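I'd like to go over a predicted model; first the sequence, then the structure.
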Amino acid sequence: MKKILLLCYLILIITAGLFSLPVDPSDEIYRYLDLWRKKGYIVSLPAVRPYPHQVLIKLLGQVENCGNSRARKNARYFLAKLVNRPQVFAVSPYQESFISKAGHYSNTGVDFSADGLLKPWLSISARGGGLLESNSLISEDVLPYGVRLERDMYHHRDQAKIGNFEANPALVSIVAFGTEEFYFQTGFNRTAFGPFLGDSVVVSEDAPHAGHFSLTWNGKKANFTKLLLALTAQTNSGTGVYNQKYLSLTSLDWQFASWGQIGYVGSIVYGGYLDPVYFIPLTDLMYQTLVQGDKSNSHIGLYGSLYLPAYLTWDLIFYADDLHFNDIVTFNWNTRWKFVLQSALSWSPGGRIFKDLGLEYTMVTPYTYTHPAHSYEAVSAEETWLPDTVNYLNYTHAGQNLGVSLPPNSMRLVFKTWLTPSPELDLDLRGSW
């Protein structure tokens, strides 16, 4: 019996990567789109992922028209999965494990998925199922520093236990209405923002799944997105589960030349109420929150890419919480500026074996992503920090950073490479310091 279980376990490991869905922003299709962006086969990519089938089909068509023979072959492979008869029901195994000196952690399960372009203006992508999670140690004790689990699951009080495992449900889904140029998406899924795959500083694809509502205009050389995420709040001391916490985000980017793209992003985190004024598309969120009484946590930032000769690409995001204009113009650097910086230089030849090589640097200044939730009902007029007050203003979701998984006052250097020794084997090697 143990040999049979071990064989099933190995089969799960081998086949887990063979099944993928566009609803997951870490899906392999986004890695190929990023590679083709760097090689110039795609004009521009919308800043917010995941993309609906309508957009993916358009982007893959650009690769078929502009890419080399290898890129066209890969694009046709993805197109065949997207435009064929909708995959109304499919079953696939899943397995994720970590081993460290502290012990081990694993979750194993079966996914049931529904995915496809139902109408030219309607697409769906959903995955649900159950996961058996080892309860020998909590995941945070075993995971490498700055690494989060690939799957989200709902932990409830009455989960079934099977030996050393706990059974928990897991569900993500998204529905898109519209065309490849103008579309609305809603779902419960992970979301990613910006030119960085993996753990990024604005909205990370590694952050837990959340309610997603987005409206996007995907032009030929410019993109505009209005995003609302329904988050989960906790108290100042990190306890409890509370709804009515939101991230509202607006982004606009423009590919001004074949060798460069620049964009602006603004966001606010607020809660305890839902304010319709933040849905207005053509206005500035920071201005709106000042008019509304400045009871939210606002951020602004710039992002962009430079496409250099010899298949080199430089990507950058600068995302700030507190920057004071008077301090900047008077050259006063003795201030508590709160910002994150993410920069990467990559070389992307896109060959048969060697796909991509990159060096990425991330810096998180002190106090970034944090924000006290003051009790406005305090007897004293002073802003009072109370441990049991629900914090709707810090940049977290369900107790985790919504952005990069680094704490304030930290930095990280990542070296990564992507190899494909054979069509059946992808190697993603990385080291971080």
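Perfect, thanks for sending it.

drop to CA atoms for contacts and neighbour counts, all remaining ones
Noted.

what ranges do the strands span in the stretch 101-250 of the chain?
103-119, 122-134, 160-162, 165-178, 182-189, 192-193, 210-218, 222-235, 242-257 (DSSP state E, counting those that start in this stretch).

Ile29: which element?
Here Ile29, judged by DSSP states H and E, is contained in helix 28-39.

Quick check: buried residues in that helix?
Buried residues in helix 28-39, defined by neighbour count with 16 or more other C-alpha atoms under 10 Å: 28-39.

ok, second structure coming up, stack it against the first:
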Amino acid sequence: MKNYPHNMRKIFVSLLVFLFGSVIFSQVAVDINDSFYSDAQGWELRGLTSTLPQLRPYPLKAVERILNDVIENGSERDSELAKEHYERIFSKPYNFYAEGSGKAKFSKEKYENESESSKTKAAIVNFGIGGDTTLHPLVSFAYKIGLFCQTKDFEEYSPLYTNIPADAIFDPTESGPFTNYVTWNANASVGTEAVYGTAGINRMGFGPFYGDGLALNDTGYHSANIAFNATSEKWSYASVYETIGATRNMGRDTSDNWLGANKYLAFHAIKWHSHEKFQVTYYENIVFGPHNNLSYFAPAPYMGLQNIGGANDNLQMGLLLEFKPVKGLEIAADFFADDIDLNALFKGNLDSKNRFGIQTGVIYAPSDSIFSKLSLNYTVVMPYVYAHWEYDDNKTGSFTGSTWNYQNYTNGGINIGSTLDPNSDKISLSAQINATKNLKITLLGNLIRHANGAEDFSDDEAAEYMLAPTGTYATNGTLYMSQMFSDETSSSGKHVDSAWEKLGFMTSDHKMYVAQLGFNAEYTFARTRAGRFSLCAGYTFEYVKNAGVNNNVYKGGLAYYSNTEADGTTYYAESESAYSTKKYTWENFKSSDYVQNAVKKAREQWVSNLYDCMNHYFSVSMKYSY
């Protein structure tokens, strides 16, 4: 599309508008953010249906089984809701949908001696066609194709640490004030409700904390994938093999050549659930490329499989514990291990290279209550979790910011796991309220902390970053900040000691604090022959202290002069004219007044650019479905 002439783009957009005419009621078997999945979790917690498949979305056979269980076993309220889902999903194989939204962000930023106010307004139009259909008792197909149009980039009108709800968000067309993205998801499923395989393109979700998982977050970007599920009375197994998008070591930039292919993710999980109240799941996921490794399809430990090829892929392991003391209540804890220093742990040293995430909390789905679900959880992501560098080749430890990265935990530059940056933690509270049959309200609250480990770099380490060419390293505390220095003289890079040898969690002087509180309300009118209409409104208040912590501390590019003398020794100085009077070896040069003054100035500049801000986000929309 990006090579089409401008008039062809207009024709293409016009054809889509004509074809899909009216324009988000989701297609359940391909869209994991459909309201069915949240309701299904509550039904499982209350014992109205048996164990749910581990990976979301589910195929139609599983969806039908869950709804039939609830219709048969549920209360009048549950049965009525399940019937509504059943009618929406199975009444016809297609569904036209349309949504028009208005967004507004009002901000007030306070710096040391002054303040600034700003406002951003955006319009979003989202329309298309989708459906779920059974082609054979063992075969089903789901699809959702449409157009997502916005007048501003998503980041400009959305709260921090929020993923865009649209897929296919690259290579847009332009029409008037709108940037238009063709969005599509589709998959086919073969099998029974308990044992099945699916293949297609869609988002994937895992874990009890919907939309907020450590391993596979429901709000992450979609992928082309092949998934398998087997569920029995006592155990279940699930796996997925995905093709995802690669970025450069520095992530997304302003160029047109920052997104590439040949990156893959494999995930599998085995769950023991023979006990009614206690369940244990062990899972693994591995990110790799540019090679394709079909052995990760095998239901065998990835640790063993990756060792066959030299253990060069990015492997994580996880343990999920779920306890259900009474019906409707779940207490869960998810431990996501990226890199663990076992030698240090055995010696009782916790302040070492331990890269992990923990998510724990409670989920409560009471029976016959206006509260359909309540959730309270705590998430912590240690420094450098999800962050992996990529060398230029397998012969040296050199890399640049433009080196393709096939191992960090992103898909198309969007986090696969938690939306949090490394070195962060969050307390989240949410409540889903069925105020009336037609009115649903969601209350949300988050308290977030984030620290940038680059602030803790030693003077010598900071000097390395300052003297590197601009764009070589990220020092912004995100998952693009690595634990290594480039080193073309060895087979692997040099360790950044303060990052490699220490835990470094929340040890920086300046931390970013984010408080978010908001609600979303949706009123759905009774269905008529013309279709179904909904009116939606939402508001989020956000206060950020020390905004800018996740900006680069050291941007590099400090000028210097070097010369190799007759004896083969290379010396350095701040300029050619200074070389004749004062020259240094590399280690001494890093400690020189010239370099250290630049380091000090960069730190002070970074601190001076921190500010506090207060943001108000408003949203109104109308949805239509036929």
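Cool, the structure landed. Worth saying up front: this structure is predicted, and the values here are computed from it rather than measured.

Give me the TM-score for these two chains.
Superposed pair, TM-score by TM-score structural alignment, normalised by the length of structure 1: 0.89. Supporting alignment: 409 aligned residues with a C-alpha RMSD of 2.0 Å.

if we can go back for a sec, so which bit of structure 2 is the helix holding Ile29 of structure 1 matched to?
Helix 28-39 of structure 1 falls opposite residues 35-46 of structure 2 when the two are matched by TM-score structural alignment.

if we look at the matching stretch, which residues are touching it?
28, 49-52, 66, 70, 85, 210, 324, 327-330, 364-367, 372-373 (C-alpha atoms under 8 Å, 6 or more residues apart in numbering).

If we use 6 Å, what do you get?
Stretch 35-46 of structure 2 is contacted by residues 327-328, 365 when judged by C-alpha atoms under 6 Å, 6 or more residues apart in numbering.

still on that earlier bit, what's the average distance of the helix holding Ile29 of structure 1 to structure 2?
Superposing on structure 2 and averaging over aligned pairs (mean C-alpha distance after the TM-score superposition for structure 1), helix 28-39 of structure 1 comes out at 0.8 Å.

What is the subsequent helix or strand relative to that helix?
That would be, after helix 28-39 of structure 1 and using DSSP H and E, strand 48-49.

so that next one aligns onto which residues of structure 2?
Under TM-score structural alignment, strand 48-49 of structure 1 corresponds to residues 55-56 of structure 2.

next one: the matching stretch to chain centre, how far?
With C-alpha atoms, centre = their mean, to the nearest Å as the basis, stretch 55-56 of structure 2 stands 16 Å off its chain's centre.

for the stretch 351-500 of structure 2, what spans make up the helices?
459-467, 497-500 (DSSP state H, counting those that start in this stretch).

For Leu315 of structure 2, which of these is the nearest?
Between Leu315 of structure 2 and the helices of the stretch 351-500 of structure 2, the shortest gap by C-alpha to C-alpha is with helix 497-500, which sits at 17.7 Å.

Please point out which parts of the closest one sit buried.
The neighbour-count criterion (16+ other C-alpha under 10 Å) identifies 498-500 as the buried residues of helix 497-500 of structure 2.

With stretch 280-296 of structure 2 instead?
Buried residues in stretch 280-296 of structure 2 (16+ other C-alpha under 10 Å): 280-289, 296.

isn't Ile124 of structure 2 right up against Ser101?
Yes: between Ile124 of structure 2 and Ser101 there is a contact under C-alpha atoms under 6 Å: 5.0 Å.

got the buried residues for the host helix or strand of Ser118 of structure 2?
Per DSSP H and E: Ser118 of structure 2 is located in strand 115-136. Under the neighbour-count criterion of 16+ other C-alpha under 10 Å, strand 115-136 of structure 2 has 121-134 buried.

and the angle from that strand to strand 178-191?
Calculated by axes from the mean of the first three to the mean of the last three C-alpha atoms, to 10 degrees, strand 115-136 of structure 2 forms an angle of 30 degrees with strand 178-191.

so which strand or helix has Gly62 of structure 1?
That one is not Gly; residue 62 of structure 1 is Gln. Using DSSP H and E, Gln62 of structure 1 maps to helix 53-66.

Would you tell me what the next helix or strand after that helix is?
helix 69-83.

hmm, who's touching that next one?
Under the criterion C-alpha under 6 Å, 6+ apart, residues 60, 64 lie in contact with helix 69-83 of structure 1.

just stretch 428-441 of structure 2 next, same as before
Counting by C-alpha under 6 Å, 6+ apart, residues outside stretch 428-441 of structure 2 touching it are 370-377, 442-446, 520-524.

let's go with 8 Å and repeat that
Contacts with stretch 428-441 of structure 2, where a contact means C-alpha under 8 Å, 6+ apart, come from 370-378, 442-447, 519-526.

ok, now which ones touch the closest residue to Thr368 of structure 1 other than its chain neighbours?
Counting by C-alpha to C-alpha, 6 or more residues apart in numbering, Thr368 of structure 1 lies nearest to Lys338, which is 4.8 Å off, once chain neighbours are set aside. Contact partners of Lys338 of structure 1, counting by C-alpha under 8 Å, 6+ apart, are 320-323, 365-369.

which position in structure 2 aligns with Lys338 of structure 1?
Match for Lys338 of structure 1 (TM-score structural alignment): Arg355.

any idea how far Tyr572 of structure 2 is from that match?
When distance is defined by C-alpha to C-alpha, to the nearest Å, Arg355 of structure 2 is 37 Å away from Tyr572 of structure 2.
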